[in-house]
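Chemist: I'll drop the sequence and a predicted model, then ask my questions.
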Amino acid sequence: MATFAFTDADSYVLNCSTLLTELPVMERAQAAKDAGFGQVEFWWPFDGNPRPTSAEVDGFIASLESAGVELKGLNFWAGNMAGGDRGMVSIPGAEADFAANVEIVVEIGRRTGCRAFNALYGLRVDGADPEEQDRIAAANLELAANAVAAIGGTVLVEPVSGAEAYPLKRAADAAEVVDRVRARGVDNIAMLADFFHMSINGDDVAAVIEADAAKFGHIQIADAAGRGAPGTGELPLQDWINRSYELGYTGAIALEYKQDRETAFEWLAN
């Protein structure tokens, strides 16, 4: 079991879509606060609906304000995650819904102060031309980045494990997409370095950190194997975090692991 230099909960951003899942979404911000966290992030919190009502958006923001937590990260609409979708950025035919979703994301960012927005790329679609999917993705990412630029936001692109048809598996895959969009004149787009996904997919995480830490837009962690809390697996998470900061990373560390509510935060008390 790997060692980890534990600190207080408020040093981290708590992902309320992988943790506290025993509770309804609108109760998780308060539960995070009760557990000692003042910063949270969410996947898209509206059950796969790209166009929630104003009342639904108001309710989500009210849950954050009532709890007194800061929203530090939010995913764009990613389709039906429970049904296997992993983003809509590259999906043919989803452009109008994605564009409408971007407008809502910007509104949430403006009202909450959130400035980091994760755009899951989407799976390869049977019968679709991968090059056409990549063209769609570049256009959607450019649109999203230009929209969140108005509030000082950054679009994040993430390598993901566990979905064979997801084309961005390693850090280099995500970096290539970031570079492709930057070539279109966009500068507020960066890689989300999820150390768990990168490790599971075979990246040399330490080497990626050495090369690119200063360019990371966000870091998420979970231990491996198992995607549990820090210290439940074998990854040298503390070393990777420390080195990222030494090399110029200036962002937060988000906890995106999966564990039951009763034991999820025991590691912070050790």
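Modeler: Great, that's in hand.

Chemist: all contacts plus neighbour counts: C-alpha atoms, from now on.
Modeler: Will do.

Chemist: where along this protein do the strands fall?
Modeler: 13-15, 39-42, 70-75, 116-118, 154-157, 189-194, 216-221, 253-255 (DSSP state E).

Chemist: Nearest to Glu246, out of the ones you listed?
Modeler: Proximity of the strands of the chain to Glu246 was assessed by Cα to Cα; the nearest stretch is strand 216-221, lying at 12.8 Å.

Chemist: Surely Gly231 and Trp267 touch.
Modeler: Yes. Applying Cα atoms under 8 Å, one finds Gly231 in contact with Trp267, separated by 7.3 Å.

Chemist: neighbour-wise, which of those two wins?
Modeler: For Gly231 against Trp267, the residue with the higher neighbour count under other Cα atoms under 10 Å is Gly231, and the figures read 20 against 16.

Chemist: Just give the nearest non-adjacent residue to Ala137, would you?
Modeler: Ser90 (4.3 Å; Cα to Cα, 6 or more residues apart in numbering).

Chemist: wait, that neighbour sits on Tyr121?
Modeler: Yes. Counting by Cα under 8 Å, Tyr121 is a contact partner of Ser90 at 5.8 Å.

Chemist: Mutual contacts of these two, please.
Modeler: Shared contacts of Ser90 and Tyr121 (Cα atoms under 8 Å, 6 or more residues apart in numbering): Ala137.

Chemist: ok, the two, which is more surrounded?
Modeler: The residue with more neighbours, out of Ser90 and Tyr121, is Tyr121; 29 against 26, by other Cα under 10 Å.

Chemist: just checking, the more buried one touches Gly79?
Modeler: No. With contact taken as Cα under 8 Å, Tyr121 and Gly79 are classed as non-touching, separated by 10.7 Å.

Chemist: returning to that earlier point: spit out the contact partners of the residue nearest to Ala137.
Modeler: For Ser90, the residues meeting the contact criterion (Cα under 8 Å, 6+ apart) are 121-123, 133-137, 140.

Chemist: Is it possible to get CSV of those that adds distance to Trp44?
Modeler: Written out in CSV, the entries for the contacts of Ser90 read as follows (distance: Cα to Cα, whole Å):
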residue, distance to Trp44
Tyr121, 14
Gly122, 14
Leu123, 17
Gln133, 22
Asp134, 22
Arg135, 24
Ile136, 21
Ala137, 18
Asn140, 17
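
Chemist: next up, a second structure to put side by side with the first:
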Amino acid sequence: MPKFAPNLYHLFTELPIRKRFAAAAAHGFDAVEWHFPYELPKHELKALLTDNGLQLVHALMPVDQSVTWGLAGQPDKIDEFKRSAELALEYAATVGIATLHPHPGQMPPQYSQEQCLDVLVSNLDYFCAQAASLDLTLVLESVCTIRAPKTMLRTLGQAAEVVKEVGRPNLKVLYDSYHVRNEEAGSLCAIFDEFQEVIGHVQIANVPGRHEPGVGDVDLQYFISHMHECGYRGWIGLEYDPLKDTASSLSWLANYKGIRAKLSK
């Protein structure tokens, strides 16, 4: 059965952040994503997860709020990247983050694409080496130009090339259906099949509005079934914005055993 993890940056936002963990557990989830776990002290975060029987399966690398998107591909922010990596590893070691996204950031105007990619490869190699003792996978995400016009990595193929160049076993790609559908030609299933061996995490949201399955142009439940039939057993992050509210946006999960009973309460 597929495994789902709501993203607490997008779901349960009707509640303050500390209450979102209990809400996720009450709806039958065993895991969550959260972009910014560093907003809470790491031991408090661990207690929230433990008390609610949850795993933290995906987070972003910490980044200064004045910086757009990320640090990993920024030639003038290498020291800042390393400090950010250190903080991320502290949290991963304490709370057990399963996958972490070190976003390269958007293209800075003063550097070439080649310069940025060279720095990205070097930074990721460093981060992977530092993370080698942890049960942690770094995942590199491609981002559609609708969301980030100056994005450094637009396609899964570009992200996969970076992963190949780094050559570390704890670095993979993140497959996000929203970004893939907005940026790439071909079906979601065909693109998944092409890159399945290097996919370390999956997130779903529909297009065009980044809403839940059943609201939009793509049959995401068919895509979920396809991934499962192909042997994907990792977590599927629910990184969508509910059309109305969180509770109603989860009604499609009644089709999945283990979630159904808790949703019906």
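Modeler: Perfect, I can see it now. Just so it is clear, the structure is predicted and the values come from calculations on it, not from any experiment.

Chemist: counterpart of His103 of the second structure in the first structure?
Modeler: The alignment partner of His103 of the second structure in the first structure, by TM-score structural alignment, is Leu120.

Chemist: Give me the distance between that match and Glu234 of the first structure.
Modeler: The span separating Leu120 of the first structure from Glu234 of the first structure equals 27 Å under the rule Cα to Cα, to the nearest Å.

Chemist: okay, these two: which has more neighbours?
Modeler: Each of Leu120 of the first structure and Glu234 had its neighbours counted (other Cα under 10 Å), and the higher figure belongs to Leu120 (26 against 14).

Chemist: Chain neighbours aside, what residue packs nearest to that one?
Modeler: The spatially closest residue to Leu120 of the first structure, leaving aside those adjacent along the chain, is Gly87, at 4.3 Å (Cα to Cα, 6+ apart).

Chemist: Compare the contacts of Ser90 of the first structure and tell me which is most surrounded.
Modeler: Ranked by the number of neighbours (other Cα under 10 Å), the contacts of Ser90 of the first structure place Tyr121 first, at 29 neighbours.

Chemist: Return the residue of the second structure aligned against Leu235 of the first structure.
Modeler: Using TM-score structural alignment to pair residues, one finds that Leu235 of the first structure aligns to Val218 in the second structure.

Chemist: ugh, typo on my part, it should be Ala171 of the first structure
Modeler: Under the alignment (TM-score structural alignment), Ala171 of the first structure maps onto Leu156 of the second structure.

Chemist: burial of its match, as a residue count?
Modeler: The local packing of Leu156 of the second structure (other Cα under 10 Å) involves 27 other residues.

Chemist: what's the spacing between it and Asn52 of the second structure?
Modeler: Taken as Cα to Cα, the spacing of Leu156 of the second structure relative to Asn52 of the second structure amounts to 34 Å.

Chemist: do Ile17 of the second structure as well
Modeler: With the distance defined as Cα to Cα, Ile17 of the second structure ends up 14 Å from Asn52 of the second structure.

Chemist: How about Thr246 of the second structure?
Modeler: The gap separating Thr246 of the second structure from Asn52 of the second structure is 19 Å, by Cα to Cα.

Chemist: Check the burial of Tyr111 of the second structure by counting its neighbours.
Modeler: Neighbour count of Tyr111 of the second structure, defined by other Cα under 10 Å: 12.

Chemist: How about the one 10 residues further on?
Modeler: Burial measure for Val121 of the second structure: 20 neighbouring residues, criterion other Cα under 10 Å.

Chemist: can you tell me which residue in the first structure aligns to it?
Modeler: Counting by TM-score structural alignment, which is the criterion used here, Val121 of the second structure corresponds to Ala138 in the first structure.

Chemist: list the contacts for the closest residue to that match other than its chain neighbours?
Modeler: Counting by Cα to Cα, 6+ apart, Val181 is the residue found nearest to Ala138 of the first structure once chain neighbours are left out, at 5.7 Å. The contact partners of Val181 of the first structure, by Cα under 8 Å, 6+ apart, come to 138, 141-142, 189.

Chemist: before we move on, the earlier item: tell me if I'm right that the match of Leu235 of the first structure and Ala205 touch.
Modeler: No. Between Val218 of the second structure and Ala205 there is no contact under Cα under 8 Å: 9.1 Å.

Chemist: Those two: which is more packed in?
Modeler: More neighbours sit around Ala205 than around the other of Val218 of the second structure and Ala205, counting by other Cα under 10 Å; the figures are 25 against 19.

Chemist: counterpart of the more buried one in the first structure?
Modeler: In the first structure, the residue equivalent to Ala205 of the second structure is Ala222, according to TM-score structural alignment.

Chemist: same check, this time on Ala26 of the second structure
Modeler: Using TM-score structural alignment, the partner of Ala26 of the second structure in the first structure is Asp34.

Chemist: Give me the neighbour count for that match.
Modeler: 11.

Chemist: one step back: what sits closest to the match of Ala171 of the first structure if chain neighbours are left out?
Modeler: Leaving aside its chain neighbours, Leu156 of the second structure sits nearest to Ser142 (5.7 Å; criterion: Cα to Cα, 6+ apart).
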